[in-house]
Each structure stands twice: as C-alpha cells, then as structure tokens.
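J.: Sequence below, structure please.
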Amino acid sequence: EKSILNPNAIVQNSVICDNVEIEENRKIIKYSAIS
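T.: Next up, the predicted model:
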C-alpha cells in the first residue's frame, strides 16, 4: 500500500498517486501475461 510507504504523497496528491498506481498495476499485469 503506497499510503504506508509515502503518506505525504497520498495526502497531497491522492488522485495522482491513484492514477500512477493504476498504471503501474497495468504494467505489472502486462509483464505477467508476457512472461
């Protein structure tokens, strides 16, 4: 959970962080599918 790792970023830019996390998850899913 990013809120544990970087609470300030979550508080200041929750929407941005959520979008980044979604993008990272998509990349992980794509790499997992390829592997």
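J.: C-alpha from now on. contacts and neighbour counts both.
T.: Will do.
J.: measure Ser32 to Arg26 for me?
T.: To Arg26, Ser32 is 10 Å away according to Cα to Cα, to the nearest Å.
J.: between these two, which one's more packed in?
T.: Shown here are Ser32 and Arg26; by other Cα atoms under 10 Å, Arg26 has more neighbours (12 against 9).
J.: Can you give me the buried ones in the host helix or strand of that one?
T.: Here Arg26 sits within helix 14-34, counting by DSSP states H and E. Going by neighbour count (16 or more other Cα atoms under 10 Å), the buried part of helix 14-34 is Cys17.
J.: To check against the first, give me the structure of this:
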Amino acid sequence: MQFESWQAFWHMGGYAFYVWTSFGVTFLAMGLIV
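T.: Next up, the predicted model:
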C-alpha cells in the first residue's frame, strides 16, 4: 500500500481511528502477555 504523503498515511483514508486503535490494543495486549 502506498500513500501520497505522510498526512495520507496517518489519515488512512478515513479509517485512521479504527486502524491506530487496533494497533494500540494489539501492542498493549502483546506487551502484557510478554
């Protein structure tokens, strides 16, 4: 997946909240397990 700019990358086409929340929850859970 390619983005035109960093702003487009961070915005994720309108799905940024869902995408970054998912990443955060995943890394938090993995951090607690390990």
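J.: Can you pull the TM-score for these?
T.: Comparison of the two superposed chains (TM-score structural alignment, normalised by the length of the second structure) gives a TM-score of 0.62, and 29 aligned residues with a Cα RMSD of 2.2 Å.
J.: quick one on the thing from earlier: what do Ser32 and Arg26 of the first structure both touch?
T.: Common contacts of Ser32 of the first structure and Arg26 (Cα atoms under 8 Å, 6 or more residues apart in numbering): none found.
J.: Can you give me the end-to-end span of stretch 7-24 of the second structure?
T.: Note: stretch 7-24 of the second structure ends 19 Å apart using Cα to Cα.
J.: er, stretch 11-20 of the second structure actually
T.: 10 Å.
J.: Can you tell me which residue is spatially central in the first structure?
T.: Glu21 (1.5 Å; Cα atoms, centre = their mean).
J.: Give the aligned equivalent of that one in the second structure.
T.: Matched by TM-score structural alignment, Glu21 of the first structure corresponds to Trp20 in the second structure.
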